[in-house]
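Student: how would this look folded up:
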Amino acid sequence: MESINRTAIELVDEALDFAGELDVVGYELDNGATVVDFGVDAAGGVEAGLLLAEIQTAGLANLQTRMGRLAGAPRQYVELSTDHPAVALLCSQKAGWELTTEGGFEGLGSGPARALVGRETEFERVGYYDSSEFATLAVESTALPDEEVAEQVAELAEVDTDGVFLPTFATGSTAGSVTTAARAAELAVFRLLEVGYEPTDVLHASGSAPLAPPTRDETEAMGRTNDALAYGGEVHLQVARDDDRFGEIVSTAGEEYGTPFVEVFEDADWDFYDVPESVFAPARVTVDVVDGPVYTVGETDEELLAESFGYR
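Tutor: You can find the predicted model right below:
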């Protein structure tokens, strides 16, 4: 497989080439690193969000939107499909890099740059690490990254700062809502890893979730986008091996099921890392076991979602 950071750079170049059409803004920092604003100060629409999700999955997933219905009303949904779920979703798309600097920057990093560092458990389980002169880290933050952030990424990824690319977005931006909705399949595969299933036995993953209404209130955005996954996210998996733990990978398996995420986060004093990982799961999953049975687990909750999204 080609370096996922190299394939991601081609998609970043596409964003820069079509910045005007996508309503994103790219610029170079003093140390040579490149920032692409997908939704902090820039408008960044749905198409920008789809491209950002492609960057986060290093071009190993297909992304699209479709029109569906939620609580009887029209709603846009984001769909993702990949034949490389372990690498695309766990080793790239997953948001596993906490960014903090002495200058006060805070953000959450996802994307292929994580595979250059490879410190998280999933890299050992998958057996994948990347090597590249480029590092692409998608940054979820209400602030745009500065030179200090780029230097931190460069140091950990062992690349020069002019090889660092930082597409950045706020959770509540349109692009942020799109990329979060694209995570339904990733959550299912990560939950499988957490319960002990071998991630390389997941052969294909497809996911769908409703697009949460964008908002500049980041606390509301965190609630809406996570509700979209936990109560509206649907996933189809094809796996190589049967298991008796598939029922544990959906949100209905958690004690918090039925509680809006705003309340879940409030109970944890808005500390993301104090929230049980089991709540970050899709609502409903179908698992096809090759030469075996088909399992359907979980359920959606459109009423809760409609309330979370502010339906009137």
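Student: when you work out contacts or count neighbours from here on, use the C-alpha atoms and nothing else.
Tutor: Noted.
Student: what distance do you get for the residue nearest the centre of the chain to Leu80?
Tutor: In the chain, the residue lying closest to the centroid (C-alpha atoms, centre = their mean) is Arg183, at 4.5 Å. For Arg183, the distance to Leu80 (C-alpha to C-alpha, to the nearest Å) stands at 8 Å.
Student: another one to check against the first:
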Amino acid sequence: MLNQRTSELFMQLAADASSLQCVVSEIGGGSVLDAGIHTRGSLGAGINLARLCMAGKAEIMIAPCDAAVLGSNNAVFVCTDEPVKACLAAQYAGWPVQTDHYFAMGSGPMRAARGREATLLELDLVESTDTVVGVLESDQLPDAEVIAMIAEQCSVAANQVRLAVAPSSSLAGSVQVVARAIETAMHKLHELKFDVTKIVSATGHAPLPPPAKPGDMVTGIGRTNDAILYGATVSLWVDCDDDAVEAIAAKVPSHTSGDHGKPFAETFKQYNYDFYKVDPMLFSPAVVTIHNLQSGRSWNHGKIATAVLRQSFSS
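Tutor: Reported below is the predicted structural model:
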């Protein structure tokens, strides 16, 4: 059970919250970990938020990278042997958590418990559980109304809701968003009608951008998305016929979208800051390599856009 496993990770993180510059509080009966709103947060907090997002089904670390190419000295590296569960059942931010007074992009295994998204239903990734864990990308902590709504939609008691929250402009928030390189490739492949259950392992890395000014959500969202759209490299190992890969490989990287080519903050503004109106085909890595375990063939498509990364990270 994804939520049960992740609940244990959450409790470990909560117990170590102070050393990670985080604070845990009780809101509406649920447990909420603040990793960057009223706290400073940390790189370690960001890595742990990414682990929660992926239901503990991936290894995540910060590693050095070539600043001349990627515009940053550091990258977030992710490795998983369960990419469907880690990325599509848990990490994908497919739940707009919204009330009259609150909005956040929701991810984590709580989505599998809610079970309302088409992708979850199509891939049989819905689960029943007594406790749920989620990560919210927001510059506000949820209130009791939000906790109650999440509990109701996931069919659990409010005191069994566990949430970690950080804005994209924070240190921890930046890490957890940039850790989504594989997830964006997986989601796009599913949209392209590729059988994602044939993907058996995956790695991905993307540059860790400088955090935006506190409260500047647009710049934070822009830089973290640019890190993936223009700087992420993903490798996928598949077990299927070559024809299935050949049909979609060139379509996966972000440059195939008409919205590609300028910093995401500009695109975001173009759509009146509505994330869900942006061309969904844009949300994918800059470079994708697919290795077929059946045939030994490999496909590599896409390109790093160094100029866009430099413009975004220095704006």
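Student: any residues in contact with both of Arg183 and Leu80 of structure 1?
Tutor: Gly207 (C-alpha atoms under 8 Å, 6 or more residues apart in numbering).
Student: can you pull the contacts of the aligned residue in structure 2 for Ala113 of structure 1?
Tutor: Using TM-score structural alignment, the partner of Ala113 of structure 1 in structure 2 is Met110. The contact partners of Met110 of structure 2, taken as C-alpha under 8 Å, 6+ apart, are Asn3, Ala90, Val132, Val133, Gly134, Cys154.
Student: helix, strand, or coil at whichever residue in structure 1 pairs up with Asn300 of structure 2?
Tutor: The alignment partner of Asn300 of structure 2 in structure 1, by TM-score structural alignment, is Thr296. With DSSP: H, G, I helix; E, B strand; the rest coil as the basis, Thr296 of structure 1 sits in strand.
Student: now Thr296 of structure 1, nearest residue through space, not along the chain?
Tutor: Spatial nearest neighbour of Thr296 of structure 1, chain neighbours left out: Thr286 (4.4 Å); criterion: C-alpha to C-alpha, 6 or more residues apart in numbering.
Student: thought the one you found was touching Leu237?
Tutor: Yes. Contact criterion C-alpha atoms under 8 Å: Thr286 of structure 1 and Leu237 qualify, at 6.2 Å.
Student: neighbour count: the two, which is higher?
Tutor: Between Thr286 of structure 1 and Leu237, counted using other C-alpha atoms under 10 Å, the more crowded position is Leu237 (22 against 17).
Student: packing partners for the helix or strand hosting the more buried one?
Tutor: Using DSSP states H and E, Leu237 of structure 1 sits within strand 234-239. Judged by 3 or more C-alpha pairs under 8 Å, 6 or more residues apart in numbering; DSSP states H and E, strand 234-239 of structure 1 is in contact with helix 184-194, strand 202-210, strand 284-289.
Student: what's the average distance of it to structure 2?
Tutor: Using mean C-alpha distance after the TM-score superposition for structure 1, strand 234-239 of structure 1 ends up 0.5 Å from its aligned counterpart in structure 2, as a mean over the superposed pairs.
Student: can you give me the end-to-end span of stretch 81-100 of structure 2?
Tutor: One end of stretch 81-100 of structure 2 sits 39 Å from the other (C-alpha to C-alpha).
Student: now swap in stretch 15-22 of structure 1 and tell me
Tutor: 7 Å.
Student: next: stretch 58-78 of structure 2.
Tutor: With C-alpha to C-alpha applied, stretch 58-78 of structure 2 spans 7 Å between its terminal residues.
Student: mind listing what's buried in that stretch?
Tutor: By neighbour count on 16 or more other C-alpha atoms under 10 Å, the buried set for stretch 58-78 of structure 2 is 58, 60-62, 65, 69-72, 74-78.
Student: in strands only, show me the residues you listed.
Tutor: Mapping the buried residues of stretch 58-78 of structure 2 onto strands (DSSP state E) picks out Ile60, Met61, Ile62, Asn74, Ala75, Val76, Phe77, Val78.
Student: any chance of those residues in JSON lines, plus distance to His38 of structure 2?
Tutor: Listed next are these as JSON lines, based on distance: C-alpha to C-alpha, whole Å:
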{"residue": "Ile60", "distance to His38 of structure 2": "25"}
{"residue": "Met61", "distance to His38 of structure 2": "25"}
{"residue": "Ile62", "distance to His38 of structure 2": "24"}
{"residue": "Asn74", "distance to His38 of structure 2": "25"}
{"residue": "Ala75", "distance to His38 of structure 2": "26"}
{"residue": "Val76", "distance to His38 of structure 2": "24"}
{"residue": "Phe77", "distance to His38 of structure 2": "27"}
{"residue": "Val78", "distance to His38 of structure 2": "28"}
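Student: the helices in structure 2, which residues?
Tutor: Secondary structure of structure 2 (DSSP state H): helices at 2-15, 43-53, 67-70, 83, 110-114, 118-122, 144-154, 171-178, 181-191, 217-231, 242-246, 264-270, 306-314.
Student: helices and strands around the third one, which ones?
Tutor: Secondary-structure packing of helix 67-70 of structure 2 (3+ C-alpha pairs under 8 Å, 6+ apart): helix 306-314.
Student: mind reading off the mean deviation between the helix it packs on and structure 1?
Tutor: Relative to the matching residues in structure 1, helix 306-314 of structure 2 has an average distance of 1.0 Å after the fit, by mean C-alpha distance after the TM-score superposition for structure 1.
Student: other residues contacting that helix?
Tutor: For helix 306-314 of structure 2, the surrounding residues in contact (C-alpha under 8 Å, 6+ apart) are 68-71, 209-210, 222-223, 226-227, 230-231, 261-263.
Student: one more: stretch 74-87 of structure 1?
Tutor: Outside stretch 74-87 of structure 1, the residues within contact range by C-alpha under 8 Å, 6+ apart are 60-69, 88, 126, 128, 178, 181-183, 185-186, 189, 199-200, 202-211.
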